[in-house]
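*Asks:* Dropping a prediction and its sequence here:
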Amino acid sequence: MLRQYELVDRVLGYDPRADEALINRAYVYAMKKHGSQMRASGDPYFSHPIEVAGILTDLKLDTATIVTAILHDTIEDTGATVDELADLFGVEIANLVDGVTKLTRIELTSERSKQAENFRKFLLAMSNDIRVLLVKLADRLHNMRTLHFIQSAEKRQRIAQETMDIYAPLAGRMGIQEIREELEDLAFKELNPEARETLLKRLNEFSAESGDIVEHIAADLRAKLNAGGLACEVDGRQKRPYSVWRKMERRAISLEQLSDIFGFRIMVDDIPDCYRALGVLHMNWPMVPGRFKDYISTPKNNGYRSIHTTMIGPKQKRVEIQIRTHKMHEVAELGIAAHWLYKEGPSGAERSEEFAGTFSWLRQLIEMLEHGGSPEEFLEHTKLQMFSDQVFCFTPKGTLITLPRGATPIDFAYAVHTEVGDSCVGCKINGRHMPLRSVLVNGDEVEIIRSQAQRPSPAWEAFVITGKARSAIRRSIRSAKEAEFGRLGRQILKGVFEAAGKDASDVVLQRALHSLHKDDLDDLLASVGDGTLSAQQVFETVYPEAPAKKGGRRKLVKSNGAGDQRGVVRITGANHGLAIRMATNSFPLPGERIVGIITPGEGVTIYPIDAPALEEFDGETTRWLDVAWDIDPEHPQFFPARLNVTARNEVGALGHITSLVADYGSNITNLTMTQRDSDFYDMQLDLEVRDFKHLTRIMSALNGISVVSQVMRPRR
């Protein structure tokens, strides 16, 4: 354990202006508060906060952060309060300790929803002062170093998985690579010990076989660069087991196939020297195509800048090389801590160009927080944002947009602006119209085609990558669904009230709000529309003396769509989607008698009145809804339909069938061969038709050609 004077000497060694008295007071206070508390290792508990403070001295952080590290467990584990810390050490330090405490509580529960909610609170605190994260990362690092002392294997696994999922990626996002790599490797040791041991054994064997190959390669690189007139530092190291494992997983190769297990760094004085060094290397050794990246001209979001290249270098070994200035190296190792408070102050750090992307990322996370969604969704989106390599794309005006690898034009649109994503209808990639699900690659120029009439499609969720895009899509869908449920609810209530000869004005409906525990009329209408509240309940609340008419299959079949149309909900082709859906595999069409079934929380599903699937709802009369088509003949629409066709197994038979369907103005959306023998084959045709008559004409025409034996419309 660090002694008091050793900790103070470390801080004064890089920051002579540090408040020595404040550090000493915090040391004594924390020691008294933790008293006789012990850790699982058997060491005094007080050794933990001191070791955390020692880790932060390696990052050369300011006095307030070091004091926060010393005190970070006092609120959680002792009788200390935020007010007491504010009186003794100032409001700034008290707020920092409180922020770290909120994050620590994540570790005290295994319930995912509580973990996600605490993570939201932590990110809010972190957005106000990034030092909260720096302290917590150091706290987690020391806990991982002593993880093996915990007796419970399940608890060790949970802590290690949490480290891999949240803390290591956060360290990477902040650019603190040393902490990230150590956290990953310590978590890997717990989560997959056999793989790690196997890798370590093989790496050690490789090092023994290679001898001093790293130093020989470094010396050759240094000699060539010096001969080129460049003053530089060159160092090499073997990669950590988890880094090697991840590369093997990503490339789906064995360790024997992985030749670049050593990395070399070249540090020079300024940026021009970086490019001169690159020229010297490529003049002397062949580069590996596709393995060059320039993060100096296009830095990563966390401020990281370097040139990466892979060469068949000295000794005919494949080597990865990073070229950077000394300042870039400091940023690469320490990340956002490299220029924190004691150098630039909080506002200066946020304005720093090197870390603009980091703060932009934090602002995007806070924007997702402000727009709602469940805590679990937010945690999912955050993980998506953290686990990502990058591609660099451009707008038509040349603005650089950085995205995670695998991103699509939808991700690009939302990265530009939420409104651009919401109104996206198409895209051009490098001047060519391309599908919205296309995967973007480095250097793509992306033009987003917009329409104000557009709204995000639920199908987009299947192929977007970024948390911002997924969050915005879900938010838009929720908003659209609420609006649709509200419109549907009004139609349903109007139908029920009209069928009973009663008024359904807003003034009348508001009488039911208090009794039904609804905040406002919109809430009431949406609840009726999504089926969580029945229209009959609302009617009987407003008019208790006049019960609403009961529905049900017998009543609707008997009416057969004729006579009194009061109480009927009108269905157009445009209004089915989120609140009104067509029954799967039933394919109701205009011109057929239809019925709606209300499902709580989901809205209304439309069935043909003779669908066998309706039998299961016979005993639930309150779920039946009288509906009818309301299609404008001047503006025909297309609806899905399905046919089962048995045809002769002859040359050209399929061509005859598809040509006939096209001649009748229909489009085949899917064709599946369900059975085939020497004489006949059965197939399933999915079509787009205008109405029941259109489908009937197609069926008659198909039955009239010689290659077709039978045409049937399936009923489910």
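*Replies:* Good, I have the coordinates. Numbers count the residues shown, from 1 in each chain.

*Asks:* okay, CA-based contacts and neighbour counts for the rest of this
*Replies:* OK.

*Asks:* how near is the residue positioned nearest the centre of the chain to residue 424?
*Replies:* The centroid of the chain falls nearest to residue 381 when counting by Cα atoms, centre = their mean (2.9 Å). Going from residue 381 to residue 424 by Cα to Cα, to the nearest Å gives 21 Å.

*Asks:* same thing with residue 235?
*Replies:* 48 Å.

*Asks:* These two: who's more crowded?
*Replies:* Each of residue 235 and residue 424 has its neighbours counted (other Cα atoms under 10 Å); residue 424 has more, 23 against 17.

*Asks:* For the closest residue to that one other than its chain neighbours, grab the count of nearby residues.
*Replies:* In space, and not counting its chain neighbours, residue 424 is closest to residue 450: 4.5 Å by Cα to Cα, 6 or more residues apart in numbering. Using other Cα under 10 Å, residue 450 has 17 other residues around it.

*Asks:* pretty sure residue 141 belongs to a strand, no?
*Replies:* No. When classified by DSSP: H, G, I helix; E, B strand; the rest coil, residue 141 is found to be helix rather than part of a strand.

*Asks:* tally of neighbours for it?
*Replies:* 24.

*Asks:* Would you quantify the distance from the nearest residue to it once chain neighbours are set aside to residue 352?
*Replies:* Spatial nearest neighbour of residue 141, chain neighbours left out: residue 183 (6.2 Å); criterion: Cα to Cα, 6+ apart. Distance, residue 183 to residue 352, by Cα to Cα: 27 Å.

*Asks:* Take this one as well and set it beside the first:
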Amino acid sequence: MENQWLRNRYSEFYDKAEKRFSQRSLGCIYKAIERAAELLDGMTRYDGSPLLDHSMGTALIVFDEIGLGRNSAVSTILHDVYRMGLIGAEEVSASFGDTPITLLEGMNHISGIETNSSSKQADNFREMIISYSTDPRVILIKLADRLEVMRSLAMFPEPKRRKKSWESMNLYAQIAHKLGLYAIKSELEDLSLRYLEPENYTQISQKLTESEAERMAFIARFLEPIEKKLATTGIKYHIKSRTKSIYSIWRKMRRQGIPFEEVFDLFAIRIIIDCPPEQEKQSCWSVFSIVTDFYIPNPDRMRDWISIPKSNGYESLHTTVVTKDGKWVEIQIRTERMDEVAERGIAAHWRYKGVEQSEAGQEEWLAKLRALMEETDRSHLATRLNTKLSSSEVFVFTPKGDLRKLPEGATVLDFAFDIHSDVGSKCIGARIGEKVVPIKEVLKNGDIVNIITAKNQKPKSDWLSIAKTTKARNRIKVFLREEAAKLARLGREELERKIKNWKLSMGIDEAVGALCKYYKIRNGLDLYGRIATEKLSMGDIKDILGRFADGELFEPKLPAPRTTPTPQKAEEKSHQSETLIIGEAIKGLDYKMARCCNPIFGDEVFGFTTISTGITIHREDCPNAPRLKEMYPYRIIAAKWRSDAPQGAYVASIRVLAEDTTGMVNKLMETITGELKLNIRSLNFTPARDSKISGLINIEVPNTNVVDMVVFRLLKIKGVDKAYRIN
């Protein structure tokens, strides 16, 4: 007789199960529930609720959210009683068949990760991968188990909350991502962040709530022309606006070092089409065409996962477009079927094929899932279980068994700096197993690394070619900058003292100019460093300066400070840090724009420290950037545009190649000055081959978005073959 208490307490489970399963399957599931309820009677969770709540909640996720079948639901319900030894394999097999035994054993393997000490992590990771390759449903059930725990985490003690949150964020969420279970991935990440970074979580959540009305109003305005056009096509669709998860916002803020207000892609708009399978591609591309009729797409952000779906079954068109006021918006275009697969992963893909309930269908589904999981190279230890389940990272261990994640190709030096900056600065090598290796040794998955240090060791410039991680390279650069500044100070003091002792009638700047010209040294900073390290003989320097003072050497011309090439109204005055944030937001710094690349508001930029002209701002894609960063890494300083800075007028140079027809130049000018309301500073066209003209147009623009708009509009003019921004 059915237990009415169970039905009352777990009404949602019963209602959804009866819609999902056949009567035969329901009988098996209900039998498992009543046996588990009997064995767990009187056992409670941390908050006093029945322990059975966990099994039932997990089983509901297993069949309703992930889409697994009867055997998976039964195994989930019996997991706790089987793990605790309250029911044996013989009884499970006799009552429910052999398949649940395989799943239960696999789940027990994975549970070992949470109970063994950190020194056992390597073996546990390996065993886990092997276990889910035997029957991949095991990992899906474990994901459901962890999701139910995270939804109930408030009842757990603080140490368990932090431990389970770390595991969920760094292990389970990433496996969900690999399988295309994006809804579960996002929920695990958000719940984990809630307990690991409660202040940041609350702050972001509150700001999302506060800005929701403004965000919805913008989306409505943005969609208005698209929806009007779609209404005339007969395409059936609906639209979802998806706010970024709190975790992804937090991660972007941390990675880019920006506040919430500077995260511009807070949401994505999803256009979901209702159409037959044979019309899916055509319908998606038709909608894409309509969107790009109204807004300019960024070709670098275009993703076509319809022509070639991801290995986990994900299909969608992604594009990012810019509005007239310079705001970027992400658009995702997919069908109802694609959206279901995107949210629920590969299980939804097979449900749509209608093969789930048949034995042959189950085998096909499991084979696909197993193949997907086995894309992870099992010959390597712990391959990408911390963020992406791919080969882009390696996992190594400290001698105490703590797991460290580093990018593929990371060296002993990277590992040392990952431990601590002081350890990295003093590192001379490491012991891996029984072998002593140098700092340039590339690490492999599973290495146990014991760093060797020396008191007199310090970072050197060639370390930058060894280090791969941003953390290590930044610390090395900081040390080299500090060392260079220290040497420059000592070198300058030494030169000033010698000039005074030699009683030469010249100042320090005049002396530096003469010496730099004679030795062909680029600037005073390098000169001072060579003096401090005794790479230049003071006797030779005395002779050179003496000859210069006597007029025997040509008087050098010190380089005149460069001025910014931009036509801002502030052109005649020196720049202060009202437009750019330089370094750690240092105030009062003078800077100039590099003439070699003409940075514009919105370009990715960096600062380069010079002796004669202060800080020069270059574009990241400046032709000179690679040489500067390689030869003078200690003189590079971070720089970015202030988001709230007033946007002045900058000069952008646009190269155009067009047909040499009557009125072509007038069409170009009318587009720029008439349609776009921009000022042309100069314009020069000359004849080119094949009845073409080639020209350079210098225009005033407030930011790079407007440059993109100009190029886009010029290319729309009939007869224009090429249009692009140049340095």
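*Replies:* Ah, there it is. As the structure is a computational prediction, the values presented were derived from the model and not from experiment.

*Asks:* hang on, the earlier thing: what sits against the residue nearest to residue 424 of the first structure?
*Replies:* 420, 423, 424, 425, 426 (Cα atoms under 8 Å, 6 or more residues apart in numbering).

*Asks:* Looking at the second structure, name the residue matched to the second one.
*Replies:* Per TM-score structural alignment, there is no equivalent position to residue 423 of the first structure in the second structure.

*Asks:* just to revisit the earlier point, do I have it right that the residue nearest to the centre of the first structure meets residue 470?
*Replies:* Yes. Counting by Cα atoms under 8 Å, residue 470 is a contact partner of residue 381 of the first structure at 7.3 Å.

*Asks:* residues contacting the residue nearest to the centre of the first structure?
*Replies:* 466, 467, 468, 470, 471.

*Asks:* other SSEs contacting whichever helix or strand the fourth one is part of?
*Replies:* The secondary structure element spanning residue 470 of the first structure is helix 467-499 (assigned by DSSP states H and E). The criterion is 3 or more Cα pairs under 8 Å, 6 or more residues apart in numbering; DSSP states H and E, and the helices and strands that helix 467-499 of the first structure contacts are helix 356-370, helix 375-386, helix 409-416, helix 418-422, helix 521-529, helix 535-542, strand 569-571.

*Asks:* Excluding chain neighbours, what is closest to residue 55 of the second structure?
*Replies:* residue 77 is the one closest to residue 55 of the second structure (Cα to Cα, 6+ apart), at 4.9 Å.

*Asks:* buried set for whichever strand or helix holds the one you found?
*Replies:* If you go by DSSP H and E, residue 77 of the second structure is part of helix 70-83. Across helix 70-83 of the second structure, burial judged by 16 or more other Cα atoms under 10 Å covers 70-82.

*Asks:* okay if I get those residues as a markdown table plus distance to residue 178 of the second structure?
*Replies:* Listed next are the buried residues of helix 70-83 of the second structure as a markdown table, based on distance: Cα to Cα, whole Å:
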| residue | distance to residue 178 of the second structure |
| --- | --- |
| 70 | 24 |
| 71 | 23 |
| 72 | 20 |
| 73 | 22 |
| 74 | 25 |
| 75 | 23 |
| 76 | 22 |
| 77 | 25 |
| 78 | 27 |
| 79 | 24 |
| 80 | 27 |
| 81 | 30 |
| 82 | 29 |
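
*Asks:* List just the nearest of these to residue 316 of the second structure.
*Replies:* residue 72 (29.5 Å; Cα to Cα).

*Asks:* Which residues are in contact with the aligned partner of that closest one in the first structure?
*Replies:* When the first structure is aligned by TM-score structural alignment, residue 72 of the second structure is paired with residue 65. Residues in contact with residue 65 of the first structure, defined by Cα under 8 Å, 6+ apart, are 56, 93, 131, 135.

*Asks:* Just the element for the last one, please.
*Replies:* Following DSSP H and E, one finds residue 135 of the first structure within helix 131-145.

*Asks:* That helix corresponds to what range in the second structure?
*Replies:* Under the criterion TM-score structural alignment, helix 131-145 of the first structure matches residues 137-151.
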